[in-house]
Every structure is written in structure tokens, then in C-alpha cells.
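S.K.: Sequence first, predicted coordinates after that:
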Amino acid sequence: MQISLSDMKPLARSLTGFNGSSEMVLGTILLRVHAQGVTKTIKFSVVDVRTPYNAILGTPWIHAMKAIPSTYHQCAKLLGNDGRVITLRGDQAAAGDLLIAEEEIFEIIIDEHDPSKTVRVGTYLSDETKDQIIAFMKENISTFAWSTNDMKGIDPNITTHELNVDPTFKPVRQKRRKLGPK
């Protein structure tokens, strides 16, 4: 984004990404965000990770702009400086590419004699990190439980899941939701 980080204030906390990974925040920085003629200064958390986007405009920006977001329509409505309602539209092609990028994972077979012992690795990891994970998994293959059968002596209640449902309640059938092919 070609921004000088000299104004960044150090901050020690972590953020959880969309992929579930936890990243340490390097600090926070105040940046002016200009959207359709409306400019607000917003505090951003800075992390050092590879992503397909430069910034995420979250609830602080939504509240500052008094915007009404719609993830379904991939847009946000807000009032312009002149009082008119402005619609900011998302880039659907870019959002689709992002979803495809998140799904780009591949499986690595750790044990050549047992193809069920595989690890799913995301493409967002560097080759060096992938190699380190594979080496670690191969070195410690006997440590990992690849199925519940591998956990001898452990109570099955730890690996099973039950729903605490009142049998006197009638099940609710929800309306079918159609999803696009992508």
C-alpha cells in the first residue's frame, strides 16, 4: 500500500484470520479512508501476512461511516456529504477469486504405505513452511491420531458429539437455500 509505518503505534495482541490462523498484530495506524466523497480517519491493525487484499474495513469503519452493509448484495449504503444515499458495491469477480484462492488446498500423503494419512495444506503457506510441516509430520507420524481407532485407552466420550435436544420439541424444517454454482 506504500504507507510509511513510522506513525504506527506498537501493539501486542493477536488477530484470528478468516482461515482460522492466529497472527500477531505489529501495531495500529490511523489512516484516512475516502469512499464516494466521504472521508473518515480509521484505526487499522497492521499484520504481516500475505493476503489477496490490502485492508479489511470492519465494524469501526462501518460505525464511523454510519453504513449499512449487506454481505448478500456485496455492498454498503451510507450517507454522502450532501445527504444523498450512496451505494458502495463490492467487486464480485475479485470476491469470487478470493473464495477460489481460499479453497486452493492440496493434500500431502505423509505415509506412502497408508494413503489415509494425509495432511491438507493451504497454498497461502510458503514453500519453506510447507516443507517444515511435512518434515515434522513425517518425523512424528506415530504421535498423531489419524482416526478415533488410533486413540487406544481414551474414553470415546472425548471424541463423540451429542446434541442435547429435548425430545418433546417438534423439529423445525427450515426453508431450502439455493446457492450459486460457484
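M.R.: It's in. Remember, predicted model here, so these are calculated numbers, not experimental data. Residues are numbered from 1 along each chain as shown.
S.K.: Every contact and neighbour count from this point should use C-alpha atoms.
M.R.: OK.
S.K.: Return the residues in contact with residue 28.
M.R.: Residue 28 makes contact with 8, 9, 10, 11, 43, 44, 45, 46 under the criterion CA atoms under 8 Å, 6 or more residues apart in numbering.
S.K.: And the strands in the protein, which stretches?
M.R.: 9-10, 14-16, 22-24, 27-35, 38-46, 68-70, 75-79, 85-89, 105-109, 118-122 (DSSP state E).
S.K.: Using JSON lines, lay out the ones you listed together with distance to residue 99.
M.R.: Converted to JSON lines, the strands of the chain look like this (distance: least, CA to CA, whole Å):
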{"stretch": "strand 9-10", "distance to residue 99": "31"}
{"stretch": "strand 14-16", "distance to residue 99": "18"}
{"stretch": "strand 22-24", "distance to residue 99": "19"}
{"stretch": "strand 27-35", "distance to residue 99": "24"}
{"stretch": "strand 38-46", "distance to residue 99": "23"}
{"stretch": "strand 68-70", "distance to residue 99": "17"}
{"stretch": "strand 75-79", "distance to residue 99": "17"}
{"stretch": "strand 85-89", "distance to residue 99": "17"}
{"stretch": "strand 105-109", "distance to residue 99": "12"}
{"stretch": "strand 118-122", "distance to residue 99": "13"}
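S.K.: before we go on, here's another structure to hold up against the first:
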Amino acid sequence: MVIIADVRHTKVEARKAEAWKKAMINFPPIAEEEAFVGPLIVSAVMGNHPVRRVYVDTGSACEIMYEHCFLKLRHALRKTKKNISCPLVGFTGERSWSLGEITLHVTVGTIPMIRTEMLTFIIVRSDSPYNVILGRTAMRKMGIIPSPMHGMVMFSTPYGIGCIKADSQEEYCCAHVEVTEDKPKGELPNKVEGPEEKLFINDKHPDQHVLIGRQLPTEFKRKLRSLLKKHKEVFAWTLADMTGVPRQITIDGEKFDTQHKLNTRPHVEPIKQKRRSLAPERSKVACEQVADLVKAGILREVKYQSCVANPVMVRKHDGGWRMCVDFTNINKACPKDCYPLPKID
């Protein structure tokens, strides 16, 4: 009978200990003009690391930690990462593969109204203004109830109802989306402004620029701009500026041959690839680029070809086209280097 009484007492204590998790959570009424506009960006403590820019996303089925945040954790925590090979499927169906997963203690709220749980994060390599995304799994486990209209999240704790207000200063970089006009097919949308800043140093070519770090001090930017404008002739602004490398150079009266020759296998005959048709847009751009290279003296016409390779048009990040050449046959005809370059990080 004593054992039965102890078991019943333990169950009653457990029910009392869990009673605070069933506390009722109510949000106060709010006028429409006072409603919060922006995503729910909060702060939390993860593995004893204070982490900002934590996005509470009700549409995410898992917890995400971006690689740039993971790399800032202590080495002891990074060593606990587990390698997994599960794909993440986005809203539009695109797939991205994770770099692994890590389990951390996550604490939200302010003392004494805090809630701590163990959460597993999937590590993803992607450019994002956020450090971490808390999905529905974390909300269910930590009892988080979000209210985008109030700009806050509430959760139950042993000492009452905890509350976290969204960081309003993150609204601009995380939530501001400009409405752009519909672009023609094939034209890429404008990219989000990155950590680089455009610098125009040649008045004769106002459409060309160089990139410098946006985080540089103002005085350093001014000196750097003055230095680049002073030595702007070192840049090739047009194809005609690419004068090439002389076939011979003289150093201390001694001549050195600078010509390059492919080391091909003697038994391999030159291959003439069959002509591949390009789409009208790509063909037009390729013809324009070839005409510019011929005009600058970089290319010349060859009437009797021994080896022919097709051009390949590759889309650039700014929406333009880059003309490349399919050198797969030439690569097969050349022996591989037994001493390749070391891995450069």
C-alpha cells in the first residue's frame, strides 16, 4: 500500500508541475493603425550564445541555422554536428541539401519568464539576413504562440506567461520588399543590395564600375577612390585596352620566351565538332562579341581549320551573356598534370 501511495503522489506532483504549460494565453485587442508591420524577428540564447535575427516562421516545418551563424559557435559545439543527407524543399519546390544538423539548448524570454528546450537545427548554406529560423516544431515544443499583428510571441513558463517583442530595427533589412514592374521574359530581377559598394572612377565609361567593401570607413573610401582614379589606366575598360602579353621579354639583357603551347598527345588527331545552333538571342550576342574581339585584334579569321570547338553562352549574374568555348576535346587530348596546384581555401 505504501508503494501505491508513493506512485499516486508522484503522478499528482507531475500533473502539478505540468499545469503551468496549460495556462491560458490571451493577446490584448489592438487597433489596425497600431498593428505591427514586419516579420517576427526575435533574439534567443542558443548553446550559451546570444543570437539575434531569429525569424519565427509559422510556414517552416523544421528549424534552420544558416552556415554563417553556425561558424560563429564555439569549436566544442561545432564538433557535435552530425552529418545528414536530407534535402530541404522550398515553397516553389526547389531543393537544397543540408550541411548537417546540430542539437542545442535554446532559451527564450527574460528572467524569470524564460523557457528552455533542446532543439535540433538543420544547417544550410545560403545568403540570408537571418541567423536562425524557428519553425512549427520549435513553437510546439516551446509552447510559443506568435501574433504578427501584435509583433510579439507569448509562451507559458513556471513563473507565468513570457512575452518577447519583435525587433523593430530588423524590419528594414528583413521585411522591406519593393514592388517592381513585370520584367520581360529572360530578364533577371534585381538582386538584393549586398555588402559591396559601386565606385565609378572613369568618366569616359560611366556604365562600368569597381566594387569596394561597404563597411570601409568613409576616410578610407575617399583615399581609395582617389588612388583608383589616379591609376585607372591599369584597368581594361574596352577590348582594345587588352594589348596582350609580348611574345618575348628582356630582363637584364637576357631574352625570355613567353609563348604558350599546348602539350597535346602526338597520336591524337584534331577534332572538328559539329556545328551547334544557338537560340536567336544567344546567337546575336555571340556575333556581337566576336565582332568586338576581331576589331580589337584579339581574334582573327582562320579559313582552314584543323580543330573546331563550339561557343557556349553562359548567363551572367547581371542578366548578360558570357561567351565561352567548349574545350572538352582539347582537354582529353592533353595529358593531365601530375603535380596539380594545392587546395586553396
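M.R.: Ah, there it is. Model, not experiment: these values are computed from the prediction.
S.K.: ok, the residue lying closest to residue 130 of structure 1 once chain neighbours are set aside - contacts?
M.R.: For residue 130 of structure 1, ignoring the flanking residues on the chain, the nearest one in space by CA to CA, 6 or more residues apart in numbering is residue 121 at 7.3 Å. Taking CA under 8 Å, 6+ apart, we find residue 121 of structure 1 in contact with 105, 106, 107, 108, 130.
S.K.: and the gap between the last one and residue 116 of structure 1?
M.R.: Between residue 130 of structure 1 and residue 116 of structure 1 the distance is 19 Å, computed by CA to CA, to the nearest Å.
S.K.: what's the spacing between stretch 94-114 of structure 1 and its chain's center?
M.R.: In terms of CA atoms, centre = their mean, to the nearest Å, the gap separating the centre of stretch 94-114 of structure 1 from the centre of its chain is 15 Å.
S.K.: ok, and what's touching it?
M.R.: By CA under 8 Å, 6+ apart, the surrounding residues in contact with stretch 94-114 of structure 1 are 19, 52, 115-123, 134, 137-138, 141, 182.
S.K.: how does it look with 10 Å?
M.R.: 18-19, 51-53, 74, 91-93, 115-125, 130, 134-139, 141, 182 (CA atoms under 10 Å, 6 or more residues apart in numbering).
S.K.: Inside helices: which ones of the residues you listed?
M.R.: Here DSSP state H is the test, and the contacts of stretch 94-114 of structure 1 give 92, 93, 130, 134, 135, 136, 137, 138, 139 as lying in helices.
S.K.: Looking at these, which is nearest residue 79 of structure 1?
M.R.: Among those, residue 92 lies closest to residue 79 of structure 1 (CA to CA), at 22.7 Å.
S.K.: What is the neighbour count of the aligned partner of the closest one in structure 2?
M.R.: With the correspondence set by TM-score structural alignment, residue 92 of structure 1 lines up against residue 168 in structure 2. Neighbours of residue 168 of structure 2 under the rule other CA atoms under 10 Å: 15.
S.K.: now residue 168 of structure 2: how far from residue 134 of structure 2?
M.R.: From residue 168 of structure 2 across to residue 134 of structure 2, the span is 18 Å (CA to CA).
S.K.: can you check residue 163 of structure 2 too?
M.R.: Using CA to CA, residue 163 of structure 2 is found at 16 Å from residue 134 of structure 2.
S.K.: Please apply the same query to residue 332 of structure 2.
M.R.: Distance from residue 332 of structure 2 to residue 134 of structure 2, by CA to CA: 49 Å.
S.K.: With neighbour numbers in mind, choose between the two.
M.R.: For residue 332 of structure 2 versus residue 134, the count of surrounding residues by other CA under 10 Å is larger for residue 134: 21 against 12.
S.K.: Map the more buried one across to structure 1 for me.
M.R.: Using TM-score structural alignment, residue 134 of structure 2 lines up with residue 57 in structure 1.
S.K.: okay if I get the ones in helices among the contacts of stretch 94-114 of structure 1 as a markdown table plus distance to residue 28 of structure 1?
M.R.: Output for those, formatted as a markdown table (distance: CA to CA, whole Å):
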| residue | distance to residue 28 of structure 1 |
| --- | --- |
| 92 | 29 |
| 93 | 30 |
| 130 | 30 |
| 134 | 34 |
| 135 | 36 |
| 136 | 34 |
| 137 | 36 |
| 138 | 39 |
| 139 | 39 |
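S.K.: Give me the buried entries from those residues.
M.R.: Among these, those scoring as buried are 130, 134, 137 (criterion: 16 or more other CA atoms under 10 Å).
S.K.: I'd say the last one and residue 119 touch.
M.R.: In this case it means residue 137 of structure 1. Yes - counting by CA atoms under 10 Å, residue 119 is a contact partner of residue 137 of structure 1 at 8.6 Å.
S.K.: need the helices for structure 2, in chain order.
M.R.: Along structure 2, counting by DSSP H, helices occupy 2-17, 67-70, 75-78, 136-142, 171-175, 218-230, 280-295, 328-333.
S.K.: Pull out the buried positions in the fifth one.
M.R.: Buried residues in helix 171-175 of structure 2, counting neighbours by 16+ other CA under 10 Å, are found at residue 174.
S.K.: do the same with the last one
M.R.: Buried residues in helix 328-333 of structure 2, counting neighbours by 16+ other CA under 10 Å, are found at 330, 333.
S.K.: and for it, what span of structure 1 is it aligned with?
M.R.: Going by TM-score structural alignment: helix 328-333 of structure 2 matches no residues.
S.K.: who does that helix touch, helix- and strand-wise?
M.R.: The helices and strands touching helix 328-333 of structure 2, judged by 3 or more CA pairs under 10 Å, 6 or more residues apart in numbering; DSSP states H and E, number zero.
S.K.: do you know how far residue 105 of structure 1 is from residue 98 of structure 1?
M.R.: Distance of residue 105 of structure 1 to residue 98 of structure 1, computed by CA to CA: 13 Å.
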